[in-house]
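Enquirer: Task: produce atomic coordinates for the following.
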Amino acid sequence: MPIQTAKLSDPAVRAFVTALNAHDKDAFRAVLAPGATMADDGSERNLDEWTDREIFDSHGHMEVEKETAQGRGLVALYRNDAWGEMRTRWTFQVEDGKVVRFETGQG
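Expert: Next comes the predicted model:
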């Protein structure tokens, strides 16, 4: 049973998922701290290039199945036009209400 985005525990993570699913690039960028970083499957990625390709240009969507780490860890079904649907894990580092780093990968 998926967790409704509005019920996610951490406000910054909730804003991240909400913006991602709405394909709202401005809201997505607003939840990220300046200089935010990310990794995909253990490899550092350019955040802007990765999010354009894997989220915005390919209509990414996250359906959260489980929260861990007080809402800063997620297990989700993630789908986009490039890769279809896969189970993914997401971890977030949040400071002052902004995501400073996120990591994702198949899980």
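
Enquirer: going forward, measure contacts between C-alpha atoms and count neighbours the same way
Expert: Will do.

Enquirer: What segments of the chain are helices?
Expert: Taking DSSP state H, the helices of the chain run over residues 11-22, 25-31, 47-51.

Enquirer: quick one more, to check against the first:
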Amino acid sequence: MTIQVAKLSDPAVRAFVAAVNAHDREAFQAVLAPGATMSDDGTERNLDEWADREIFSSHGHMEVDNESKGGHSLIAHYNNDTWGEMTTRWTFTVEGGKITRFDTGQA
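Expert: Model prediction:
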């Protein structure tokens, strides 16, 4: 059973998921702290290039199945035009209401 985006516990994570699902680059950038970093399957990535490839140009979409650690850890079905659907894990570091880092990969 999926968790509705509006019911996600952490406001920054909720805004991140909403921006991904709306393909809203401006809202996505607004929830990230300056200099935010990320990794995918344990490999550091350029956040802007990764987001363009994995979210925006490939119509990425998240359906959250589970959240833990105060809403900073998610298990989600992630779907995009490149990879299809896969179960993914997402871990967020939030400081001052902004995401400073996220790590994702297959669950």
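
Enquirer: Between the helices of structure 1, which one is closest to residue 67 of structure 1.
Expert: helix 11-22 (10.5 Å; Cα to Cα).

Enquirer: Now for the residue nearest to residue 45 of structure 2 when sequence neighbours are not counted, how many residues are close by?
Expert: Closest residue in space to residue 45 of structure 2, ignoring its immediate chain neighbours: residue 39 at 5.4 Å, by Cα to Cα, 6 or more residues apart in numbering. For residue 39 of structure 2, the neighbour count with other Cα atoms under 10 Å is 18.

Enquirer: Could you do residue 88 of structure 2 as well?
Expert: 20.

Enquirer: Please verify my assumption that it contacts residue 106.
Expert: Yes. Between residue 88 of structure 2 and residue 106 there is a contact under Cα atoms under 8 Å: 4.3 Å.

Enquirer: Trace residue 15 of structure 1 over to structure 2, please.
Expert: When structure 2 is aligned by TM-score structural alignment, residue 15 of structure 1 is paired with residue 15.
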